[in-house]
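Student: can you look at this prediction? I've put the sequence above it.
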Amino acid sequence: MGRAEILRLPGERELAAAAERLRGQVRRTPVLELDGAELGVPARVLVKLELLQHTGSFKARGALNTLLLRPPAGDGVVAASGGNHGAAVAWAAARVAVPARVFVPATSPPVKAARVASYGAEVVVVDGYYPEAFAAAERWAAGRSVVRVHAYDAPEVVAGQATLGLEIAEQVPEVSTVLVSCGGGGLYAGTGLALAGRAAVVPVEPERCPSLSAAVAAGGPVPVEVGGVAADSMGAGLVGRHGYAVAAPSRTTPLLVPDEAIVAARRFLWERCRVLAEPGGATAFAALLSGAFTPVAGETVVVVVSGGNTTDVPT
């Protein structure tokens, strides 16, 4: 907990600078209003379609903000990723014309590794989950002139993800609650910082990837076992210090949803909205659809659909 207490989170100036830096570089993704009655809730509900972002997820924001702020040289860029962050780093590296090497766990879907390679990065597949890929990336980077782009626990990455929250504030100024999927905590931290004092930001985790829940219970980040349908994008294994530092002061309790609820959320988004979200991208929506989150009558809720890197159509 002491490490979280001395951590300096990005402030308003850094968030505003990130927004200006990324203006015209990333997509301003749309919001879609749903029928609250169809969802069985007495609230106004909108979904932020961040799966329409470059590379198919919110990760493009943090990756590009990092490389624009810290231009790479020498050996270029390295990252570890379950897939979405790797694609974002590969895309951002191509934008600034530097080489990228991405370490991907063997548990990631092949479509995600292929997407990373499609942006020109060298892909290295590592046995295991994200923690094993991260360790391999760190070993490779040691002694090299390379920019490491962390998947979720770096101030430049968090500030980049915060631009999503700033967009929500502009698009839905009356928003009262925002639901976000939480794996390593970068999106939650950025959105929470961007909307501090304006809206409640509620992190949602798969039951089988409870990194922030475990940290809140333990008083600091602790390793957890990960698995389940969303592990490729949500299986950080250890929540980031930034995500924990945003949650700790308010004693935020993340919402946990089972795999069955995530699958049902994907099916609803596809069948009713023709939105093809990946499991991690639908995790926040699962909290609303399953009743894990119950909105107050009359409030305005925005749910972030954070990624859509999948070819698996729900049936």
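Tutor: Perfect, thanks for sending it.

Student: every contact and neighbour count from this point should use C-alpha atoms.
Tutor: Will do.

Student: tell me how many other residues crowd the closest residue to Pro258 other than its chain neighbours.
Tutor: In space, and not counting its chain neighbours, Pro258 is closest to Glu207: 5.2 Å by C-alpha to C-alpha, 6 or more residues apart in numbering. When neighbours are defined as other C-alpha atoms under 10 Å, Glu207 has 17 of them.

Student: ok, second structure coming up, stack it against the first:
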Amino acid sequence: MAPSTQLTYEDVKQAGERIAGRVRPATVAPAAGLPTGGLWYALEFMQHTGSFKARGAYNFLAAHRESGTLPEAGVTIASGGNAGLACAWAARGQGVRATVFLPRTAPTVKVARLRSYGAQVQLVGEQYADALAACQDFAARTGALASHAYDHPLIAAGAGTVVEEVLARVPGLDTIVVSVGGGGLFAGVATAARQHGLRTVAVEPEHCRAFGAALVKGEPVDVTVDSVAADALGARRVTPLALAAAGAGHTEAVLVTDAEIVKARQLLWDEGRLAVEHAAATALAAIASGRYAPSDGEKVAVVLCGANTDPTDLVLPA
């Protein structure tokens, strides 16, 4: 089952049909603690496995099940943590083995949860690219089905299903804001958003800017990664699907600092007792810092993408 190099709205619709009843429908809540009106949070950290990636992982395996291409060797994936969790969860649901490769820098909370899903965990290297190389070698040697944290149309299409669900809960939405690492969430969201005439705001840490660099060069390029959110947003290279989606729709790209990410994460805890990972706070940081300023009357949804984090560094009020 060879992956397509294109992502269409029809792909997102088919993904929605595959995952219906298998994932948790998006929960949407009005934002608090910010002067901006018309701001909503899409609470995807409440999704199975603690992040939006359950959508793409289930779509990926269900599509392969439909086509009869799930091998006995199971599925394998390289991940900073969240995609591995989603893959292991989806594999357990499909009754297949999952082998997950992570960098040694992956948070221990993610490693422990992976093992709780029955996955075989391999810790390799210091960055995602190291884990990816080991995963590719494993797939070649064993015949395991190679999934990907973000660079596959089935993964991206599954992520894009969140748009329809948010729209159903926030009629008249104008803009959807997402964090960007490798670009799977952005590609899916931007593809679905374009169908409905929505703007997509893509937010990256200033030192994890694979998407921004690709926009400048006109093609995916390797970048260095160094951010408090690098465990989830630390891809060296963005998927071509994201670049294509950016060119086809109304997209704005925003960079935020680590300090702004940390502040936004603390804001979510202070104002809503929402304990999310830094990657989720990255999207909000664009608005909280003023780097993206919604216009008067603009309805904005911020996707809070994951909560697989250690909450002990959140500051309790004195």
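Tutor: Received it, and whenever you're ready, just let me know what you need. Keep in mind that this is a model prediction, so the values were computed, not measured.

Student: overlay them and tell me the TM-score.
Tutor: The TM-score (TM-score structural alignment, normalised by the length of the first structure) is 0.94; 306 aligned residues with a C-alpha RMSD of 1.3 Å.

Student: got a list of what the residue nearest to Pro258 of the first structure touches?
Tutor: Residues near Glu207 of the first structure by C-alpha atoms under 8 Å, 6 or more residues apart in numbering: 256-259.

Student: helices - which of those land there?
Tutor: When the contacts of Glu207 of the first structure are checked against helices (DSSP state H), the matches are Asp259.

Student: out of the contacts of Glu207 of the first structure, which are shared with the second structure?
Tutor: With both residues aligned by TM-score structural alignment, their matches' C-alpha atoms under 8 Å, the contacts of these that the second structure also has are 256-259.

Student: can you show me the strands along the stretch 51-200 of the second structure?
Tutor: Along the stretch 51-200 of the second structure, counting by DSSP state E, counting those that start in this stretch, strands occupy 75-78, 98-102, 120-123, 145-146, 175-179, 199-205.

Student: right, so of those, which gets closest to Leu85 of the second structure?
Tutor: strand 98-102 (8.5 Å; C-alpha to C-alpha).

Student: in which helix or strand does Val302 of the second structure reside?
Tutor: strand 300-303 (DSSP states H and E).

Student: what of Ala244 of the second structure?
Tutor: Going by DSSP H and E, Ala244 of the second structure is part of helix 240-248.

Student: number of residues surrounding the aligned partner of Gly76 of the first structure in the second structure?
Tutor: Using TM-score structural alignment as the criterion, Gly76 of the first structure maps onto Gly74 of the second structure. By other C-alpha under 10 Å, 19 other residues sit near Gly74 of the second structure.

Student: pretty sure Gly74 of the second structure contacts Gln94?
Tutor: No: applying C-alpha atoms under 8 Å as the test, Gly74 of the second structure and Gln94 come out as separate, 10.0 Å apart.

Student: tell me the spatial nearest neighbour of Pro109 of the first structure, not counting adjacent residues.
Tutor: Nearest to Pro109 of the first structure is Asp232, by C-alpha to C-alpha, 6+ apart, at 7.3 Å.

Student: then that neighbour would be within a helix, right?
Tutor: Yes: assessed by DSSP: H, G, I helix; E, B strand; the rest coil, Asp232 of the first structure belongs to a helix.

Student: ok, now which ones touch Glu260 of the second structure?
Tutor: 282, 285, 288-289.

Student: residues in contact with the equivalent of Cys135 of the second structure over in the first structure?
Tutor: Taking TM-score structural alignment, Cys135 of the second structure has Ala137 as its aligned residue in the first structure. By C-alpha under 8 Å, 6+ apart, Ala137 of the first structure lies in contact with 78-80, 102-103.

Student: so which of the residues you listed is the closest to Thr294 of the first structure?
Tutor: The closest of these, once distances to Thr294 of the first structure are taken by C-alpha to C-alpha, is Ala80, at 35.4 Å.

Student: so the closest one is in contact with Ala141, correct?
Tutor: No: in this structure, Ala80 of the first structure is not within contact of Ala141 by C-alpha under 8 Å, at 11.0 Å.

Student: the helix holding Ala244 of the second structure vs the first structure, mean deviation?
Tutor: After superposition onto the first structure, helix 240-248 of the second structure sits on average 1.5 Å from its aligned residues (mean C-alpha distance after the TM-score superposition for the first structure).

Student: show me which positions of that helix end up buried.
Tutor: When burial is assessed from 16 or more other C-alpha atoms under 10 Å, helix 240-248 of the second structure yields the following buried residues: 240-246.
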